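Enquirer: Fold the stuff below for me.
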Amino acid sequence: MVPSVKKKISIVIPTYNEERNIAFLIGQINEVLMQTDYNYELIFVDDGSRDNTLNELKFNSELHRNVYYIELSRNFGKDHALKAGISMAKGDVVITMDADMQHPPEMILKMLSYWENTYDIVYTYRQNANPHAKSYQKATSKMFYKGINMLSDIKLENGTADFRLMDKKVVDQLKQIDEYEIFLRGIIKWTGYKQLGIPYTPSKRHTGEASYSFFKLLKLALRSIMTFSARPLYIVSGIGLTFSALAILYIPYVLISYVTGNAVTGWASIIATIAFFGGLQLLVLGIIGTYVGKIFMQSKNRPNYIIRSTNLTLVNNDLIGV
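Expert: Sure, this is the predicted structure:
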């Protein structure tokens, strides 16, 4: 009788200034998964941390044989850090989660049970507004999901998180995607497959504060929407056509006023009209310019991230744990 081979789980965790959370998170994940019959590895991706996060990762990788780290050369952003970890994961299933303990590790067991029942992707979304978030974070999050659902063909539940499970076949497809600015929440939804969303309530951060300010969150939201959808271009085209039609309808009024001698002279209305349409034109050009800029950056074919160091080794062009 051939003994059954244990399935392997790869857990990818991006980190940025999380030095006080690393050891605690590893302990919590071990406590959850040691009671299962899976092999598992933890792949931490240090996204240009400015504190002692990298040293903590190196120290814990020496304590635990299944803990690996990837050090990026600078801060490339969370999605690229996730992509770096996912690209090196070798598990039958890959789970991504944050390092701040707001994603409850005990939910991993629930996600795995759905995976064993033939679901290819199990993602999570906040059941209610994050009780631990600041007011501007809640407002920005709400604006983001309304915007992405209105301006793209995919629909994301409000509060969709980066706490998700993906089968190996989904991960293999993600590894082939090479976009300059990648929006993983949208891309994973776009891939299709058999998906299930499950609600969760975020826990309080173990230590530290969220690093995103209001303007950073707003910038991230706008960038994600424009990265994943071309619908803003269609919207501004519609606005342009609408005002062009209104301008054409205005011509008969001007001609009749001139013939009847009722034309009203004045500069206020002219200045207001010029200012309005000038601002509209700048808005349209700005949106078009953003898309052209993205095409330009994509055409450079630069890598999405640069790895400075890792305790993974390269064998036959594949990275494996050592």
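
Enquirer: contacts, neighbours, all on C-alpha from now
Expert: Will do.

Enquirer: The stretch 51-200 of the chain: strands as residue ranges?
Expert: For the stretch 51-200 of the chain, applying DSSP state E, counting those that start in this stretch gives strands covering 67-72, 93-96, 121-126, 160-167, 195-200.

Enquirer: Quick one: closest of these to residue 184.
Expert: Nearest to residue 184 among these is strand 160-167; the distance by C-alpha to C-alpha comes to 8.3 Å.

Enquirer: related to what we said a few turns ago, of the strands of the stretch 51-200 of the chain, which approaches residue 217 most closely?
Expert: For residue 217, the closest of these is strand 160-167, at 14.4 Å, according to C-alpha to C-alpha.

Enquirer: re earlier: with distance to residue 154 as extra columns, can I get the strands of the stretch 51-200 of the chain in a markdown table?
Expert: Output for the strands of the stretch 51-200 of the chain, formatted as a markdown table (distance: least, C-alpha to C-alpha, whole Å):
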| stretch | distance to residue 154 |
| --- | --- |
| strand 67-72 | 31 |
| strand 93-96 | 21 |
| strand 121-126 | 15 |
| strand 160-167 | 13 |
| strand 195-200 | 13 |
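
Enquirer: Before we compare anything, build this one as well:
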Amino acid sequence: MTRLATVSPCYNEEEILERSAARLTELFDELVREKKISDDSVIVFVNDGSRDRTWEIITRLHSRNPRIRGINLAHNVGHQNAIMAGMMTAKDWADAVITLDADLQDDYRTCIPQMVDDFLSGNDIVYGVKVSRKADPLLKRMSAQAFYRLQEKMGVNSIFNHADFRLMSRRALEMLAGYKERNLYLRGLIPLLGLKSATVDDHISEREAGRSKYTLHKMLGLALDGITSFSVKPIYYVIYLGFVFLLISLGIGLYVIHAFVSHTEVAGWASLILSIWLVGAMLMISIGTVGLYIAKIYEEVKHRPLYNISQILD
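Expert: Model (predicted):
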């Protein structure tokens, strides 16, 4: 049977940890009785440098519940890095790893059994896709939709309305370990693996205790990492804008010539305006061109694998 591990990053989550551990343990016991997962499956909590009693509670849960395991990071490294630390550790404990937030707003009771079934059917990755976000505040819903659509426009290959609720096989995790990214954006990185995948519908529920640690500042930072790590299109847009400025300056130049011919020119206006638009256009084109070369270097120094081997016949 499948050895399963769930990985939940925790930052100041003392209010919800015991409830989350109890509910996940209850689900694991059901799946063991149904013979979907093995009895040595584990629940992993990653303490991401919390300043409250999170690690103390994880330690106590571990002493009482043989399913609970904990990873204590030396300091706060952020949500994406904490997930990565948990996955890279848990892959040695399980055949498949599911990442989900400790608040359990995801529809874990329905989705996790479906993810296990899809994994047993031969899928290495199973994405939880949010089909309902009514529990989220209006601003968060609107900003999330805008972000996913912006990603599409920027050419980022990601799963629409998927966050970080997913199952990955040990093989997928071993491949992911080969990506040495410093600015992690797992939602864009994992689809690059190219392995067989499936999706399950995820209905978000309201958070029962505590508050979300994903502030607007953190969400904007994640969005910036996602776009700059997987797309150079913004640099092309700077170059295109430079050419637009150049065309405008040419139009102003024609107007200036017409003003001289018709004796309607204003003293000093032509040289000032034309120089501003022309110099601005040349600066934007130059900066964009240099930025394009830097972007190419940026992509090279990431040392991403050129390909992933899906099967070997031996």
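
Enquirer: Quick check: TM-score for this pair?
Expert: TM-score for the superposed chains, counting by TM-score structural alignment, normalised by the length of structure 2: 0.81, backed by 293 aligned residues with a C-alpha RMSD of 3.4 Å.

Enquirer: Tell me which of the strands of the stretch 51-200 of structure 1 lies nearest to residue 132 of structure 1.
Expert: strand 121-126 (12.0 Å).

Enquirer: Check for me that residue 49 of structure 2 belongs to a strand.
Expert: No: counting by DSSP: H, G, I helix; E, B strand; the rest coil, residue 49 of structure 2 is not found in a strand; it is coil.

Enquirer: Check the alignment and tell me where it lands in structure 1.
Expert: Counting by TM-score structural alignment, residue 49 of structure 2 lines up with residue 48 in structure 1.

Enquirer: now residue 106 of structure 2
Expert: By TM-score structural alignment, residue 106 of structure 2 lines up with residue 103.

Enquirer: State the distance from that match to residue 60 of structure 1.
Expert: Residue 103 of structure 1 sits 20 Å away from residue 60 of structure 1, going by C-alpha to C-alpha, to the nearest Å.

Enquirer: between these two, which one's more packed in?
Expert: residue 103 (23 against 18; other C-alpha atoms under 10 Å).

Enquirer: does that one really touch residue 203, like I thought?
Expert: Yes: under the criterion of C-alpha atoms under 8 Å, residue 103 of structure 1 lies in contact with residue 203, with a separation of 6.6 Å.

Enquirer: Leaving out chain neighbours, which residue sits closest to residue 113 of structure 2?
Expert: Spatial nearest neighbour of residue 113 of structure 2, excluding adjacent residues (C-alpha to C-alpha, 6 or more residues apart in numbering): residue 31 at 7.5 Å.

Enquirer: State the distance from that neighbour to residue 109 of structure 2.
Expert: Noted for residue 31 of structure 2: a distance of 10 Å to residue 109 of structure 2, by C-alpha to C-alpha.

Enquirer: What of residue 74 of structure 2?
Expert: 32 Å.

Enquirer: Residue 246 of structure 2 now?
Expert: 58 Å.

Enquirer: Comparing the two, which residue is more hemmed in?
Expert: Set residue 246 of structure 2 next to residue 109 and count neighbours by other C-alpha under 10 Å: residue 246 wins out with 20 against 14.

Enquirer: Quick one: neighbours of the counterpart of residue 200 of structure 2 in structure 1, just the number.
Expert: When structure 1 is aligned by TM-score structural alignment, the residue opposite residue 200 of structure 2 is residue 198. Using other C-alpha under 10 Å, residue 198 of structure 1 has 15 other residues around it.

Enquirer: Residue 198 of structure 1: what's its closest spatial neighbour, skipping adjacent residues?
Expert: residue 124 (4.9 Å).

Enquirer: got the contact list for the one you found?
Expert: 160-164, 197-200 (C-alpha atoms under 8 Å, 6 or more residues apart in numbering).

Enquirer: Residue in structure 2 paired with it?
Expert: Looks like residue 124 of structure 1 aligns to residue 128 there (TM-score structural alignment).

Enquirer: ok, its match to residue 185 of structure 2 distance?
Expert: For residue 128 of structure 2, the distance to residue 185 of structure 2 - C-alpha to C-alpha - is 16 Å.

Enquirer: Kindly report the same for residue 126 of structure 2.
Expert: 17 Å.

Enquirer: and these two? which has more neighbours close in?
Expert: When residue 126 of structure 2 and residue 185 are compared for neighbours, residue 126 comes out ahead with 25 against 21, by other C-alpha under 10 Å.

Enquirer: is it true that that one touches residue 169?
Expert: No: counting by C-alpha under 8 Å, residue 126 of structure 2 does not reach residue 169; the two are 9.1 Å apart.

Enquirer: Residue 285 of structure 1: which of the strands of the stretch 51-200 of structure 1 is closest?
Expert: strand 160-167 (31.5 Å).

Enquirer: against structure 2, where does the closest one fall?
Expert: Strand 160-167 of structure 1 maps onto residues 162-169 of structure 2, going by TM-score structural alignment.

Enquirer: contact partners of that stretch?
Expert: Counting contacts by C-alpha under 8 Å, 6+ apart, the residues outside stretch 162-169 of structure 2 that touch it are 95-101, 106, 115, 119, 124-130, 186-187.

Enquirer: Can you select the buried ones from these in PyMOL?
Expert: Provided next is the PyMOL selection string for whichever of the contacts of stretch 162-169 of structure 2 are buried by 16 or more other C-alpha atoms under 10 Å:
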select buried, resi 95+96+97+98+99+100+101+106+115+119+124+125+126+127+128+129+130+186+187
